[in-house]
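1. missing the sequence, but the structure's below:
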């Protein structure tokens, strides 16, 4: 959404700064009695691709990951993330100042294992609907760095070098300073003919966008195990299905 999201406090006051919302472990959860669907997330994006990393963060919540440094929710159980520091700046933090902001912490991965091997995640084993393929174009090739800043703050980019891959600094007309709160979109130019890729400034290569279109393996649950329908692989409940 392009609407300015906020968090409503006691007394009705709404505090701005919320960029997304999702229920932890909400994937597949539909309460028909209460007419409540938890398997959704909402993201704020003003059109400059600022919501991409936020979307990954919220999907992480839906798949059972809590914020790094936090215990597991009582209703879900699992390993939680108390042994992973918020300050390390992985996806399930909001301190994304390095390339770690494009990666999951070990705690998040463990939480995914716990959730996806549980009984509430069975809806994720269905065969996905296939529609017309979208063009495989990195978003940073669709909007320049200045255009991304214009969408976010109505201004221009302060730097156009390798720094933008971890933090896109945009001029803030109110303070007169350069302000960064998210990285440039993947594929953004970062100088010397290179592009941003997972927080790094790298030379563009032919396979810079992973192609998963031919890797469509479906899974079902049989006798406590996750089994691929092609019969070529079996994954036990204690192993990863990611």
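-> Sure thing, it's come through. No experiment lies behind these values; they were computed from the predicted model shown. Residues are numbered from 1 along each chain as shown.

2. hey, let's count contacts and neighbours off CA atoms from now on
-> Fine.

3. tell me the spacing between the residue positioned nearest the centre of the chain and residue 105.
-> Most central in the chain under CA atoms, centre = their mean is residue 56, positioned 0.7 Å from the mean C-alpha point. Using CA to CA, to the nearest Å, residue 56 is found at 13 Å from residue 105.

4. here's the one I want to compare it with:
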């Protein structure tokens, strides 16, 4: 052995000391990297708003998706989990500018083709039956109808069983006030399934721990209800592909509320009033209420950006699971947190009132400033002066 050679002996004690010294300069915090994905229909909506300018459409859509995320971040910054804040980190965006890139489009096209084919088969069978039948037995026909109904109930029951690990959210106020129907519909459970598969198959997506798809598809519940506005897996945070949610884009602050709600499900919270959250009343309008409502009542409005104790406790318990370890990260002590926070524009500054009306209802809508009242809503109207209301909740200020 040469004079300059050194041999360093490591023991359990020296290794423990090294770990202690390393960790003494670190602190653990809760954070979640969120990827925001836009589907092809959402891109088309922005393309229409920009008069076919694809570059401006992509730019404006990125600004919008960032603004939606920023509002979600503001909501979670105001929630305490055992005196800790769960920081939302923007992982980036993915915009589907072509049909073939859209996570849901091919699925919808296949379903639509199957629906048309089945409808044609049914029509041909009816025509054949009409030609072949000379006598109609009324009792037999009634029995057949009863059997058909029983089959439908059996299928519905099976679908409910499969849907136990999913939860959706409806939006009361938008259903009451927004008469605009989205042209394309999709089963909400299938939408989450397809998005999950798409995430697992994609290469080169920004690194993330949860992905949310913003879509212009009208999400339909298992009962055929169009009021469903979002769906997610429950308690599957950090799991590749399964840590995901699908949210119907209804414009501005309400879309942000639903995104925050669905992320809450992925973190482990169920609806208030259900199962382990039975002690918390959904009517209190907290973030994890069954139906999100942009109420004009001040306290109800504030509650919509908070979580009930039941939701907070459910998330705290779920974060103890090894599968949720990605949320806990080591950070260097004294490092600047959110250094750009005070210099960043608020969501309402990047997406103005006019654009919020267009996103929610279409390119011909604009804010009716003379009808605005000092509550957290925007009143939008078209050329026929028919007014709609969409909450602007929190888009211009932190709540």
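-> Arrived safely, thanks for sending. Bear in mind that the values here come from a model prediction, so they are computed numbers and not experimental data.

5. about what we covered before: what do residue 56 and residue 105 of the first structure both touch?
-> residue 91 (CA atoms under 8 Å, 6 or more residues apart in numbering).

6. please confirm that the residue nearest to the centre of the first structure is located within a strand.
-> No - Residue 56 of the first structure: not assigned to a strand; according to DSSP: H, G, I helix; E, B strand; the rest coil it is helix.

7. that one maps to what in the second structure?
-> Using TM-score structural alignment, the partner of residue 56 of the first structure in the second structure is residue 260.

8. pull the contacting residues for that match.
-> 72, 75, 76, 287.

9. in the first structure, which spans are helices?
-> In the first structure, the helices defined using DSSP state H lie at 51-62, 106-116, 145-153.

10. dump the ones you listed to a markdown table, plus distance to residue 86 of the first structure.
-> Shown next, in a markdown table, are the helices of the first structure (distance: least, CA to CA, whole Å):
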| stretch | distance to residue 86 of the first structure |
| --- | --- |
| helix 51-62 | 13 |
| helix 106-116 | 11 |
| helix 145-153 | 25 |
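
11. of all those, which one is nearest residue 174 of the first structure?
-> Checking the helices of the first structure against residue 174 of the first structure by CA to CA gives helix 145-153 as the closest, at 10.2 Å.

12. any idea how far the closest one is from the chain center?
-> On the basis of CA atoms, centre = their mean, to the nearest Å, helix 145-153 of the first structure sits 20 Å off its chain's mean C-alpha point.

13. mean shift between it and the second structure?
-> Superposed on the second structure, helix 145-153 of the first structure shows a mean distance of 1.6 Å to its aligned residues (mean CA distance after the TM-score superposition for the first structure).

14. in the second structure, point out the residues matching that helix.
-> So helix 145-153 of the first structure is aligned with residues 353-361, judged by TM-score structural alignment.

15. who's in contact with residue 399 of the second structure?
-> 74, 75, 302, 305.

16. just to check, the first one is in contact with residue 398?
-> In other words, residue 74 of the second structure. Yes - counting by CA atoms under 8 Å, residue 398 is a contact partner of residue 74 of the second structure at 6.8 Å.

17. re earlier: out of the contacts of residue 399 of the second structure, who's nearest residue 225 of the second structure?
-> residue 305 (25.5 Å).

18. which two in the contacts of residue 399 of the second structure are spaced the farthest apart?
-> Once CA to CA is applied, the contacts of residue 399 of the second structure give 74 and 302 as the farthest pair, at 12.8 Å.

19. these two - which one has more neighbours?
-> Shown here are residue 74 of the second structure and residue 302; by other CA atoms under 10 Å, residue 74 has more neighbours (21 against 18).

20. got a list of what the more buried one touches?
-> 398, 399.

21. and if we set it to 7 Å?
-> residue 398 (CA atoms under 7 Å, 6 or more residues apart in numbering).

22. buried set for the helix or strand harbouring it?
-> Remark: residue 74 of the second structure resides in helix 54-77, with elements defined by DSSP states H and E. Neighbour-count burial for helix 54-77 of the second structure flags 54, 57-58, 60-62, 64-76 (criterion: 16 or more other CA atoms under 10 Å).
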